[in-house]
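**Student:** Mind folding the following:
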Amino acid sequence: MAKERGRSVIATNRKARHLYVVLDTLEAGIVLVGNEVKSLRLGHASLVEAFATVDDHEMWMYNLHIAEYAMGSWTNHAVRRKRKLLLHRAQILKWELRVNESGLSMVPLSMYFHDGRVKVELALVRGRKTWDKRHELAERDAERDIARAMSDHLKGRRVR
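**Tutor:** Presented below is the predicted three-dimensional model:
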C-alpha cells in the first residue's frame, strides 16, 4: 500500500473564528487509541465544544468528540475522553505562559490527516465581545455589497 501524501480535512470548527479573535496558531499531533483513526477516516469527529489545557507541562484536549467505530467490538474507545497533544516542550511552555498571564484560551480550528498522520490546528484565542461580532458581520455584508455592485457594473447591468 502506498503512503498517503497531502492534507485531507476531517473536521473544522467553523464557529471558532466568529466567537474568538485568533492570535496565534500551531500544528499538533494527537495521541489516539483503538479504532479512533478508523472513525476519523470516515469523518466522524466534532470540534464544536473542544478546548485544550496545559496540565503538568503536557497539553491535553478535552471534549473532542470522535464517534465510536461502527464495526468495532467491545474495544471501542470512549467518545469524549481527554487526549494528549504532541508538541515540543518549548511550544508548550510558551503557550502556557501566554494563557496564564493574559487569560487566553486554546481552541482547535481544524483536524486533518497530514501525510497519513492525524494533526490538529490549535489556536491561541481571546473571546470576542458581542459588539465585535456585530461589527464583523456588518463589514462582511458591506464587502459583499461592494463586490456585487462592482460585478454588476463590469457586466453592464443596472445597479440595484
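**Student:** alpha carbons only for contacts and neighbour counts from here, please
**Tutor:** Will do.
**Student:** wait, doesn't residue 26 sit right on residue 119?
**Tutor:** No. Contact between residue 26 and residue 119 fails when scored by CA atoms under 8 Å: they sit 10.1 Å apart.
**Student:** Neighbour count for those two, which is higher?
**Tutor:** residue 119 (22 against 13; other CA atoms under 10 Å).
**Student:** mind checking which helix or strand the nearest residue to that one once chain neighbours are set aside is in?
**Tutor:** Spatial nearest neighbour of residue 119, excluding adjacent residues (CA to CA, 6 or more residues apart in numbering): residue 29 at 4.7 Å. Secondary structure assignment for residue 29, by DSSP states H and E: strand 20-30.
**Student:** Second chain to compare with the first, below:
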Amino acid sequence: MKDLARNKKALHDFSILETFEAGIVLKGSEVKSLRMGRANLKDSFVRIIKGEMFLLGAHISYLESTNAHFRPDEKAPRKLLMHKKQIDKLFGSVSKDGLTIVALALYLNEKNKVKAKIALAKGKNIHDKRETLKKKDADREARAAMSNFSKGKI
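**Tutor:** All right, here's what the predicted structure looks like:
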C-alpha cells in the first residue's frame, strides 16, 4: 500500500470513529499526477448526493504534458465507489447523528488501483484539539526519555 496523498488536517480537526475504503473514478492523466504526488486533500470532504458518494474539494493538479483539450478540472467532484448498503449506513449516520465524512488518504492497493480511505468523523472543539496536542507532546517526550535511558545517556 503506497500513500499518494494524505489529509493530516482531518486528524487534527476531527475525531475518527470508523474508516472505510472506497474506489474513486479518475481519468488517466489524474492517475499519473497522483503517482507523481500532485494532490491535496486538505479541505476535502465527502457528500452523498442522490444515493451516490462524491469527493469534493480535493485538488489533483494536471501534468504539463497533458493535452490541453483533455485537461480535467483540478477541483472537480470525483465519484466514490462503495456498496449501496455501506452508502446507506453512512447516510444514516450523517443525517441522524450529525457526523461528517472526510477523506483521509488516497493510496494504491495491492492491485495498483487508486483507492480512497474515508472516515466517519465527529468534529472536535478547540479544547479537544489542545488536549490532543498536549497528549502528543507528552508521548513524544516519553519516547525520547525511554530511548535516552535505553542508550545509557541518563
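**Student:** returning to that earlier point: quick check: the aligned residue for the residue nearest to residue 119 of structure 1 in structure 2?
**Tutor:** Here residue 29 of structure 1 is matched to residue 23 in structure 2, going by TM-score structural alignment.
**Student:** quick one, what contacts that match?
**Tutor:** For residue 23 of structure 2, the contacting residues are 80-82, 114-116, by CA atoms under 8 Å, 6 or more residues apart in numbering.
**Student:** all strands of structure 1, in order?
**Tutor:** 7-12, 20-30, 45-46, 51-55, 58-62, 65-66, 83-86, 105-114, 117-127 (DSSP state E).
**Student:** Could you measure from the residue most central in space within structure 2 over to residue 72 of structure 2?
**Tutor:** Centre of structure 2 computed as the mean C-alpha position; nearest residue by CA atoms, centre = their mean is residue 104, 1.6 Å away. Note on residue 104 of structure 2: its distance to residue 72 of structure 2, by CA to CA, to the nearest Å, is 22 Å.
**Student:** swap in residue 85 of structure 2?
**Tutor:** Counting by CA to CA - residue 85 of structure 2 and residue 72 of structure 2 are separated by 30 Å.
**Student:** repeat for residue 38 of structure 2
**Tutor:** 14 Å.
**Student:** Identify the contacts common to those two.
**Tutor:** residue 62.
**Student:** Just give the closest residue to the residue nearest to the centre of structure 2, not the sequence neighbours.
**Tutor:** The nearest residue in space to residue 104 of structure 2 (CA to CA, 6+ apart) is residue 7, at 5.0 Å.
**Student:** Return the residue of structure 1 aligned against the one you found.
**Tutor:** So residue 7 of structure 2 corresponds to residue 13, using TM-score structural alignment.
**Student:** looking at it, that match is touching residue 112, isn't it?
**Tutor:** No. Look at residue 13 of structure 1 against residue 112 with CA under 8 Å: they stay out of range, at 11.8 Å.
**Student:** Of those two, give the one with the bigger neighbour count.
**Tutor:** Each of residue 13 of structure 1 and residue 112 has its neighbours counted (other CA under 10 Å); residue 112 has more, 20 against 17.
**Student:** Give me the nearest residue to the aligned partner of the more buried one in structure 2, chain neighbours excluded.
**Tutor:** Mapped onto structure 2 by TM-score structural alignment, residue 112 of structure 1 lines up with residue 107. Nearest non-adjacent residue to residue 107 of structure 2, counting by CA to CA, 6+ apart: residue 3, 4.3 Å away.
**Student:** what separates the one you found from residue 57 of structure 2, distance-wise?
**Tutor:** For residue 3 of structure 2 relative to residue 57 of structure 2 (CA to CA), the value is 19 Å.
**Student:** what's near enough to touch the residue nearest to residue 107 of structure 2?
**Tutor:** Per CA under 8 Å, 6+ apart, neighbours of residue 3 of structure 2: 105-108.
**Student:** ok, the residues you listed vs residue 139 of structure 2, which is closest?
**Tutor:** Of all the contacts of residue 3 of structure 2, residue 139 of structure 2 sits closest to residue 105, with 24.3 Å by CA to CA.
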